[in-house]
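1. need coordinates for the following:
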Amino acid sequence: MAIPSKARVVIIGGGVIGCSVAYHLAKQGWSDILLLERKQLTSGTTWHAAGLIAQLRATQNMTRLAKYSQELYGSLEDETGLSTGFKRCGSITMALTAERREEILRQASMARAFGVEVEEISLGEVQKRYPHVNTSGATAAVYLPLDGQGDPANIALALAKGARQKGARILERVKVTGIEVKDRRATGVSWEQDGETGFVEAEMVVNCGGMWGHEVGRMAGVNVPLHACEHFYIVTEQIDGLGQLPVLRVPDECAYYKEDAGKMLLGAFEPNAKPWGMTGIPDQFEFDQLPEDFDHFEPILAAAVERMPMLAEAGIHTFFNGPESFTPDDAYHLGLAPELENFWVAAGFNSIGIQSAGGAGMALAAWMESGEKPFDLGDVDISRMQPFQGNKTYLFERSKETLGLLYADHFPYRQKATARGIRRTPLHGHLLEQGAVMGELAGWERANWFADPGQDRAYQYSWKRQNWFENSAREHMAIRESAGLYDMSSFGKIRVEGPDAERFLNHVCGADMSVPTGRIVYTQMLNEAGGIEADVTVTRLSETAYLMVTPAATRLADQTWLRRHMGDHQVVLTDVTSGEAVLALMGPRSRELLGRISPNDFTNETNPFGTAQDIEIGMALARAHRVSYVGELGWEIYVPTEFAAHVFETLREAGRDEGLKLCGLHAMDSCRMEKAFRHFGHDITCEDHVIDAGLGFAAKTSKPGFIGRDAVLERKETGPKSRLVQFQLQDPEPMLYHAEPILREGEVCGYLSSGAYGHALGAAIGLGYVPCDGESAANVLGSAYEIEIAGTRVPATASLKPLYDPTSSRMKV
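-> As a prediction, the model looks like this:
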């Protein structure tokens, strides 16, 4: 087939993901779809995938996508005539420790909240369903009857055939050699085939390059952080009478088992993986295997022989080692690349490409069609990746860990161990000297809690109260009762400047930005449906300049949103995150403490809540913002980076007599939970309407022309369809994290979007949406609520006002 000179969309890569994107675009009625595959379809990593197809993922939307994949694969055979090998054989996950037991029971509770059929089964029932397994040492098991398995290559080929039937062109042995970019748009791709070269103009380009995705992205100047790792499995000789079995996962032994046409497949996700392809993937790579490394696999096999004794008798038919691509955070990359306006990414699927491909292709096609995400995809949105994460050395080091994390204990607050110490605030060394235990977010090293003298400066993970619980409780109560100081330098800072700055921000923000210099505005940036795209504070610095402060992880995404809605406004956007350190001084004694080291006036008359002023502090100059994310009197002190250490030392010295305590970000989070302050990405997302989130006060509908205004007016008229409710457990012992089911009058009605322990309230606190279409607030609160934790229902008190200081008088005193 001749290669066309133009296409509406060029898809690069013919694995299961590329085939799914082509299929779903064609299903939407798109024409002029061109998929180019460098070798043969499936010849990269798809062909050797294990083909496990599970429903349950870590979030509701990821679970939605996985369930869609199952339904699609079940119907593709009738549509295309190609067998996908899909069958619902069920799956069993077996725990071998008390901590893993807690994890899988919590996952089972989460599954019920997400509408996934699941049941806890006894070890006797495990052996009935899986007679070959040795349950010795097991502590619990769960069974998902609708999980399944399929033939990876045939699934991809069926998707490709379905796409072709709807008019898509899929060409093999055409290598993309370059991507032309002009004015922030990809204009087309260069190709090579059998010594011939050419160019295809394109309205859109999609990078489905799999483990080549990083290099394909670089052709267009787009950051796609991923790295290949070696992935091992063995397949036995034929075992007489084996029959169909559920998929079995034993994560404590890093192993999974799958019956495969009368043979057993044993796969591994070992804790210390082997990165591959540091110097690039060989040009001729096609259906290739990597060299065997039996020594590396042997510990997994030794445990497996004990767990599945028949493996000792069965001969090994195949020892397979093939590459898979992994991302820095073990979540795949999907969506519109921040660098360009028409370059899309679907790559880096971390060994769950088969179960994800159907849903990911559907979601990306819908996004490409409408220009809006079809639902919240924040977990996988490519814009979450930081520019430095494309560094090859970083990817090499991080990939050693990410493969194994798939089967590691998924403890709350678990921190990555590899590729650390890259982004440090100006106060990093000072905090370490004082006992800081660092966590990492978007590459930033941030003090999460402070160890006592002689205490081990490390996390000891658990599903119960971890070793830092009391440390964080003391930090929390210092903020509530005296004064706490914590480092917020990692938060994103975007300067919006120009003659149209006010008009532009009034267009993209829900709140009114026509405020005096020195005023701080809390606002959201909304989409046309009234969903929340960003949750920020904006400070007016001058007539033509504002400072937008964003969460650390979303600075790039928020700046990209601003740029894409700039239109003809005369404004300049500048990332100034690294220019200023930020010290948050919070607590009832913070005003007195500031008065010791600054001649400025911090009274309500001069510096009321929601205002900023330039100040002298010690021997430096800074800007004090009177705001709070913890619900107490306090200031965020913005200081040029070079003065940060001096200001920190000055505050520490002045605070010795004021009960000032260094605090970590765990304490900040538990304080905000008591105040029911929302966390973007958990409690509020692009899918959550600003009215339902209880943030309608920040959307000024008297102001014309802002994005989402019509949707806000409509929801104000109809009333919320859900309400974000705060819950406090009536038992002070259990811990809440997120995704625990909410039961209303005994029936699951939702799940917690976030959770933490409320040390001042004396119990765990959670936030979660309760459907309430047509109901009054009083009706919602008139019900009895429980929260399910690892299968146990715990009564909870519900509130629509903050359980801590409901009038917010403490912040404004």
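2. contacts and neighbour counts: CA atoms only from here.
-> Fine.
3. name the nearest residue to Ile617, ignoring sequence neighbours.
-> Of all residues not flanking Ile617 in the chain, Ser598 sits nearest, at 4.7 Å (Cα to Cα, 6 or more residues apart in numbering).
4. nope, Asp535 is what I meant
-> Spatial nearest neighbour of Asp535, excluding adjacent residues (Cα to Cα, 6+ apart): Gln524 at 4.6 Å.
5. next helix or strand past the helix or strand containing that neighbour?
-> According to DSSP states H and E, Gln524 maps onto strand 520-526. Note on strand 520-526: by DSSP H and E, the next helix or strand toward the C-terminus is strand 532-540.
6. what's in contact with that following strand?
-> With contact meaning Cα atoms under 8 Å, 6 or more residues apart in numbering, strand 532-540 is reached by 515-527, 546-551, 558, 612, 680, 684-690.
7. hang on, Gly618 packs against Val647?
-> Yes: counting by Cα atoms under 8 Å, Gly618 does reach Val647; the two are 6.5 Å apart.
8. higher neighbour count, these two?
-> More crowded of Gly618 and Val647, by other Cα atoms under 10 Å: Val647, with 23 against 19.
9. Proceed likewise with the subsequent sequence, for comparison:
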Amino acid sequence: DVWGMDVARFGEWASLRYTNAKVRENYSRRFSIRFPNEELPAARPAQTTPLYDTMLANNAVMGDSWGLETPLWFAPKGTEPKDIVSFHRSNDFGPIGEEVRATRERVGVTEIANFAKYEVSGPGSEDFLNRLMTNRMPKIGRIVLTPMLNEFGRLIGDFTIAKAGEERFMIWSSSAAQKYHMRWFEKHLPRDGSVRIHRFDQTLVGLSIAGPRSRDLLQKLVDVDVSTKAFRFMDFREMAVGGAPCMVNRITYTGDLGYEIWMAPAYQRLVYKAIKDAGEEFGLVDFGMRALLSMRLEKNFPTWFRELRPIYGPFEGAMDRFIKLEKNDFIGREAAAKEQTEGPKRRRVSFIVDAADA
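-> From the prediction side, this is the model:
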């Protein structure tokens, strides 16, 4: 795993000016203690979404996610939106707990622009994706979750894929790996031009609503039926949300009932305002990336570069149900089959830490 030395860790935002600022910052801190979750300020903000100023006005503490300013948590009104770093519970613990509790009990909204977004299209797109991914591609209007392996059967990606049309797929994954993944995609593109790949970066942004009242909230924003039967778990639809053209996934990273809503940047503020206005009666709250990561841990959802890395195989990563060894050949299949037969040498599991200060 040589990720720490791979230039694909950086995007176009890592300019000479950015690099100079970060080098100076890192060198000046060479004898300083680095605390958990510490965010460093040099060369920021590099990239922002249309909601950046709105998030600041909402008392958000912002963090850097592959060069993009992302809400981490929301400080209570009347307090300074600032991390006080510590090896113990920091000042974000209480507010994040409230964000999680409100989302689990009512409904929450968070910005998800920091995901990687791709479109794969063309007559060869389905065969191409079936060759790269371990899971079968979905039918039109449906979503699958799938790992991607290298030729040694090691995990090099974890994707959400929706079939948006006969020859069109929408793909979401970790933002930090998008250059890394694009390099792999382009390496395996067929030379006959039958497959096209577009990386959206920040030309497509998103919001996620999650919690038991999220369906009621979404229904107020759309003119189509989003009941359980009409809009099932793992469905994909294109619809107007709050008057804006959007793509909507019936899926969330929190593990709750919820939706991912994707739109062009020009519509993000419109959709966010519509969600906030309609959500008042349901007790809607804003929640940040740290609450999202807390909730996905409670559901045992892995995330890229934390639990899933190229040093692990798919069965070590507990991704068994997404590995379709019976389908036509995919990259890494032989190694994955061997791992299944011999059994993984280690296994990803979740622990409950029963302590007052963990």
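10. can you give me the TM-score here?
-> Remark: TM-score between the superposed chains equals 0.97 [TM-score structural alignment, normalised by the length of structure 2]; 357 aligned residues with a Cα RMSD of 1.2 Å.
11. where do the helices sit along the stretch 151-300 of structure 2?
-> For the stretch 151-300 of structure 2, the helices defined by DSSP state H, counting those that start in this stretch cover 178-187, 214-221, 268-279, 289-298.
12. nearest to Glu69 of structure 2, out of the ones you listed?
-> helix 289-298 (11.1 Å; Cα to Cα).
13. longest helix anywhere in structure 1?
-> Longest helix of structure 1, by residue count under DSSP state H: helix 60-80.
14. just tell me the aligned range of that helix in structure 2.
-> Across structure 2, nothing matches helix 60-80 of structure 1 (TM-score structural alignment).
15. for stretch 206-221 of structure 1, same thing?
-> No residues of structure 2 are matched to stretch 206-221 of structure 1 when aligned by TM-score structural alignment.
16. again with stretch 517-529 of structure 1
-> Stretch 517-529 of structure 1 corresponds to residues 140-152 in structure 2, going by TM-score structural alignment.
17. buried sites along that stretch?
-> In terms of neighbour count (16 or more other Cα atoms under 10 Å), stretch 140-152 of structure 2 has its buried residues at Ile140, Gly141, Arg142, Ile143, Val144, Leu145, Thr146, Pro147, Met148, Leu149, Asn150.
18. and the contacts of stretch 575-582 of structure 1?
-> Stretch 575-582 of structure 1 is contacted from outside by 425-426, 487-495, 636-641, 644, using Cα under 8 Å, 6+ apart.
19. select only the buried ones of those residues in ChimeraX?
-> Here is the ChimeraX selection string for the buried members of the contacts of stretch 575-582 of structure 1, based on 16+ other Cα under 10 Å:
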select :425,426,487,488,489,490,491,492,493,494,495,636,637,638,639,640,641,644
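20. looking at the contacts of stretch 575-582 of structure 1, which are in strands?
-> Mapping the contacts of stretch 575-582 of structure 1 onto strands (DSSP state E) picks out Asp487, Gly492, Lys493, Ile494, Arg495, Glu636, Ile637, Tyr638, Val639, Pro640.
21. how about the contacts made by whichever residue in structure 1 pairs up with Arg237 of structure 2?
-> Matched by TM-score structural alignment, Arg237 of structure 2 corresponds to Gln613 in structure 1. Counting by Cα under 8 Å, 6+ apart, Gln613 of structure 1 touches Gly518, Asn607, Arg623, Ala624, His625.
22. the second one touches Ala624, doesn't it?
-> To tie it back to what came earlier, the one meant is Asn607 of structure 1. No: counting by Cα under 8 Å, Asn607 of structure 1 stays clear of Ala624, with 9.2 Å between them.
23. which stretches of the stretch 51-200 of structure 2 form strands?
-> 60-65, 68-74, 108-111, 115-121, 143-149, 155-165, 168-174, 196-199 (DSSP state E, counting those that start in this stretch).
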